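>>> Give me a model of this one.
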Amino acid sequence: MLVSRPAPALFGDYPLRKDDIAGSVICIVCFFVLAVTNMTIYRRNLARGHKFVPSGAMFGLCMARIVTFSMRLAYTTHPSNVNVTIAASVFIAAGVIILFILNILFSQRVFTAQHPSRAYVGSLFYNVMRMYYISIIVFLIVLVTSTGVYYHTNATVMKGIAHFRKAAMVYFTIAAFMPIPIITAAYAIPQSEQDKTWPVHYAHWIAKYSGLYSPDPRSMPSATEFYSEVHEGDTRTPVHVIPPSDRGAREVSLALIIAPSVVLTFATAVRTVSSFRSAEEIFKPWYDYRVTMYLCIALAELSVEIAWILGRVDLRFYIPDNDKQWKKLAAAADNEKIRAIDLDVDEETEVELERANRSVGEVEVGGKNPQG
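Have a look, this model is predicted:
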């Protein structure tokens, strides 16, 4: 007599119609509302000359999660479809990477504001952070690729790449936690004299960081005015930073980095523990329950997005140099200055020539009069 073997434990458990249909629909609706909100904020700011790319990235996360729970919904109604199962697992593994990168980016901007002489564009810190972002994307590719192998029929292949998948999850857990040591270093390392005197640019025209406030384009200086504030008399390259802490609300800004980092670290750690359990394990541990998946993915990411929207990260962590148009306008303004100087020189030359001609004429007239 053949006895059917129980299915192995799986993060998020195997879907059930009575639970997953309702849960997936609620998640889809919630992420759709946040997607509309993020895009509204992005377009409204953009219309006022305030380009904040992370708002667009937050919109992208919401759209990715809509697809994630749509696949979970399809997985619930078609549990025997292997392609749908793989797609659902892949989208669960991806998506949150956007929040990791954004939170690290915000913490990097805090560090740059505290230590501009150490974190300017092209510095060691700046280049290390760029490489770190690239490494996160590489590990994401590894994780997405290996997720599909979970359902591979070749046991040898599964065992061969299992350690890559585990390494990726550990790396993501570190990435989720990384903003905390960056923030700690920003305030633990004393500011040098160069940090205190280094020329910086920040959006000083932003009046507040709460409510429905949007920057008034009439209060924004022109590119010429904005850059001339520092460039005059200083040959060092200015650093674009977030507003300094003496403008207030520093604690709230730091909380908007640290609290999401704690939430995302815990959620990612749970998924990491799940990846380390044996694929042959048939007893379902606590971290593989369905409710755990909804808490660690849906609730954790929704709470982070809501906190960032209500906390107005689009104003707190905005730097003017986000938009390359600033550099173009500044370059055009500089060209206009050079042309103006050239015109002044040409006008002065013409005046001098005219004066010289007049002098020659007077001399000639003076020389002819005695003879007459």
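>>> all contacts plus neighbour counts: C-alpha atoms, from now on.
Fine.
>>> pretty sure P116 is touching W198, no?
Yes - with contact defined as C-alpha atoms under 8 Å, P116 reaches W198; the gap is 6.6 Å.
>>> Dead centre of the chain: give me the residue that sits there.
Note on the chain: the residue nearest the mean C-alpha position is L102, at 3.6 Å, using C-alpha atoms, centre = their mean.
>>> higher neighbour count, P116 and W198?
Neighbours were counted for P116 and for W198 using other C-alpha atoms under 10 Å; P116 has more, 26 against 17.
>>> thinking again about what came up before, mutual contacts of P116 and W198, please.
Overlap of the contact sets of P116 and W198 (by C-alpha atoms under 8 Å, 6 or more residues apart in numbering) consists of V239.
>>> Here is a second sequence; please produce its structure as well for comparison:
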Amino acid sequence: MSSLGILASSSSSSSGGMLSLLTPAGKVAGTGILPLTHKIGQLFGHGALDPAVLKVVVGSLPATYGDYPQDSDVAPSALFVAIFSILALAYYYIFIRDYRRGHKFWAFFGLGGYCVLRVIGFGLRINWSQDVTRVQTGIAATVFTLVSVLFVNMLNMLFGHRIFTRRHPETGNASWFNIAMAVIYFVVIGVIVMAILGQAIPYIYFLDSTHLKMCQNVVQAAAILQVLYAFAGILLIVTAYTIPPGKIDHRLFFKGPKETLPKTFSATWIESCSPFYFPTKGSQQIIHRGDPQAKYIRVIPSEEAPAGGLADHNDDHPNGPKMRTAIILIVVTSLLLSISSAFRCASTFILVNRGGYANVPFSNWIFHNWVLYMFNGAFEVIVSVLLLVFRADLRFYIPDKSIASTNETSSDLTVDQTTSEAVKPETSHLA
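You can find the predicted model right below:
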């Protein structure tokens, strides 16, 4: 056995023995894996890490959610690559077909992108399993996993917001409420950056105990926020149906008349939410500035009257989708995403080495790879399938904002440009 093999055999009773010898003084063993692999390669060559030595090295590393991939990870990762590839094609097919008919539901374009990110993430995991010392590949696989699931959590919160707005149109459409929601959506970017940096830095640099603790705290905070985001859709729905319509003052600190009967309208041309239903081409109603509906609050379609019947709704929707189904869909998908996020969050508070070599037992069952494949693989597949089968593009669609009519003169457009209202055709609201 090589020199590293001798070191390995002498450290089999101590999880961090070999790493401690190769880690600079004052730094925590298990950090700086990227420069450590470079150092080992320079000293002993790439072939020095034979399977027995590699097993000790991996067992001495900090345990990570999903575990460090091995040959047994190739098959399940390849399965999820295939599944998410099919889901991406399905989302893009529906989005393109909707778009060609004037129904712009950009969330399905985003969900298709989410599936592509999952394909890349599991594909990188396959590559990582071929050589666990490919630290850059491991970091990239983790990044794609974190970014993608946060997008779905944010999207479920958006759908919950739309249910809230149908129940409380005067509040859900209020400026202060939309600003608050926009800030929450924007904070997602910060959570992503926190999670990536906190996860990656200990592998890129050698850290002392103080700085390692800081990274661990950042990862834990990001994981907690991820759970809250996953559950936010349910919180919005519970709030919407716990508080009677009209009880939340939509004005807050802004002065203005209190609307007790806000005017609302929805896409009445949506007559079904069948998996294979597509609205007839040309049935979509385009709202122009100057039309009465242009100033109404846009809400999702449903047989249930907005604001419990208090709102002055334009055109009833007797054949529309049921609000009960939309609520159940968000509650179920949010629960699945919350459970998935909760397991990963719990793992960030269990700070142990991986173990699993010689007479050292595996540290904790939550770090086994099957936990990742079940809760961050199978659960997310179920969520994606549910959003497809129950046609979220129809249930949570709100009519596009009003656009300039074709008979507006150039002088009218010039005057409008000086006002607060945009004159160019506005893009669809992210649905």
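>>> So what's the gap between stretch 29-47 of structure 1 and the chain middle?
Computed by C-alpha atoms, centre = their mean, to the nearest Å, the chain-centroid distance of stretch 29-47 of structure 1 equals 16 Å.
>>> What count of nearby residues applies to the equivalent of S340 of structure 2 over in structure 1?
Matched by TM-score structural alignment, S340 of structure 2 corresponds to A267 in structure 1. Residues lying near A267 of structure 1 (other C-alpha under 10 Å) number 21.
>>> Run through the residues that contact A267 of structure 1.
L295, C296, I297, A300.
>>> what's the answer for N353 of structure 2, then?
By C-alpha under 8 Å, 6+ apart, N353 of structure 2 lies in contact with S15, G59, S60, L61, P62, A63, S363.
>>> What are the boundaries of the helices in the stretch 201-350 of structure 2?
209-242, 323-348 (DSSP state H, counting those that start in this stretch).
>>> Would you map the strands across the stretch 151-300 of structure 2?
For the stretch 151-300 of structure 2, applying DSSP state E, counting those that start in this stretch gives strands covering 263-265, 297-298.
>>> And the helices in the stretch 251-372 of structure 1, which stretches?
For the stretch 251-372 of structure 1, the helices defined by DSSP H, counting those that start in this stretch cover 290-293, 300-310, 313-316, 325-371.
>>> Which residue range of structure 2 does the second one align onto?
The one in question is helix 300-310 of structure 1. Using TM-score structural alignment, helix 300-310 of structure 1 pairs with 379-389 in structure 2.
>>> Excluding chain neighbours, what is closest to the equivalent of the residue nearest to the centre of structure 1 over in structure 2?
Matched to structure 2 by TM-score structural alignment, L102 of structure 1 sits across from L155. What sits nearest to L155 of structure 2 in space, not counting adjacent residues and going by C-alpha to C-alpha, 6 or more residues apart in numbering, is A107, at 7.5 Å.
>>> Aligned to that neighbour, what sits in structure 1?
Match for A107 of structure 2 (TM-score structural alignment): P54.
>>> tell me which residues of stretch 71-88 of structure 2 are tucked away?
Residues of stretch 71-88 of structure 2 classed as buried: D73, V74, P76, S77, F80, V81, I83, F84, S85, L87, A88 (neighbour count, 16 or more other C-alpha atoms under 10 Å).
>>> Oh, that last question was meant for stretch 107-124 of structure 1, not what I typed.
107-121.
>>> and if you look at stretch 385-395 of structure 2?
L386, L387, L388, F390, R391, A392, D393, L394, R395.
>>> could you list every residue that touches P262 of structure 2?
Contacts of P262 of structure 2 (C-alpha under 8 Å, 6+ apart): P169, E170, Y296, I297, A311, D312.
>>> Please say which position in structure 1 it maps to.
Aligned partner of P262 of structure 2 by TM-score structural alignment: W198.
>>> Then N369 of structure 2?
Per TM-score structural alignment, N369 of structure 2 is aligned with R290.
>>> ditto for Y241 of structure 2
Y241 of structure 2 maps onto Y187 in structure 1, by TM-score structural alignment.
>>> Next: I350 of structure 2.
Match for I350 of structure 2 (TM-score structural alignment): R277.
>>> Now for its match, how many residues are close by?
Neighbours around R277 of structure 1, by other C-alpha under 10 Å: 12.
>>> Repeat that for R358 of structure 1.
For R358 of structure 1, using other C-alpha under 10 Å, the count is 12.
>>> Tell me how far V90 of structure 1 lies from A155 of structure 1.
19 Å (C-alpha to C-alpha, to the nearest Å).
>>> same deal with M178 of structure 1?
The spacing between M178 of structure 1 and A155 of structure 1, counted by C-alpha to C-alpha, is 35 Å.
>>> which one of those two has more residues nearby?
M178 (19 against 11).
>>> Find the nearest non-adjacent residue to the more buried one, please.
Spatial nearest neighbour of M178 of structure 1, excluding adjacent residues (C-alpha to C-alpha, 6+ apart): I104 at 6.7 Å.
>>> Quickly check the contacts of P262 of structure 2 for the two that are furthest apart.
E170 and D312 (11.4 Å; C-alpha to C-alpha).
>>> Isn't T268 of structure 1 up against I174?
No - assessed by C-alpha under 8 Å, T268 of structure 1 is found out of contact with I174, at 9.1 Å.
>>> sorry, back to before: reformat the helices of the stretch 201-350 of structure 2 as a markdown table; add distance to L34 of structure 2.
Below are the helices of the stretch 201-350 of structure 2 laid out as a markdown table (distance: least, C-alpha to C-alpha, whole Å):
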| stretch | distance to L34 of structure 2 |
| --- | --- |
| helix 209-242 | 15 |
| helix 323-348 | 21 |
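>>> D98 of structure 2: which of these is closest?
Here helix 323-348 is closest among these (C-alpha to C-alpha), at 19.5 Å.
>>> and after the closest one, which helix or strand comes next?
Proceeding N to C from helix 323-348 of structure 2, the next assigned helix or strand is strand 355-357, under DSSP states H and E.
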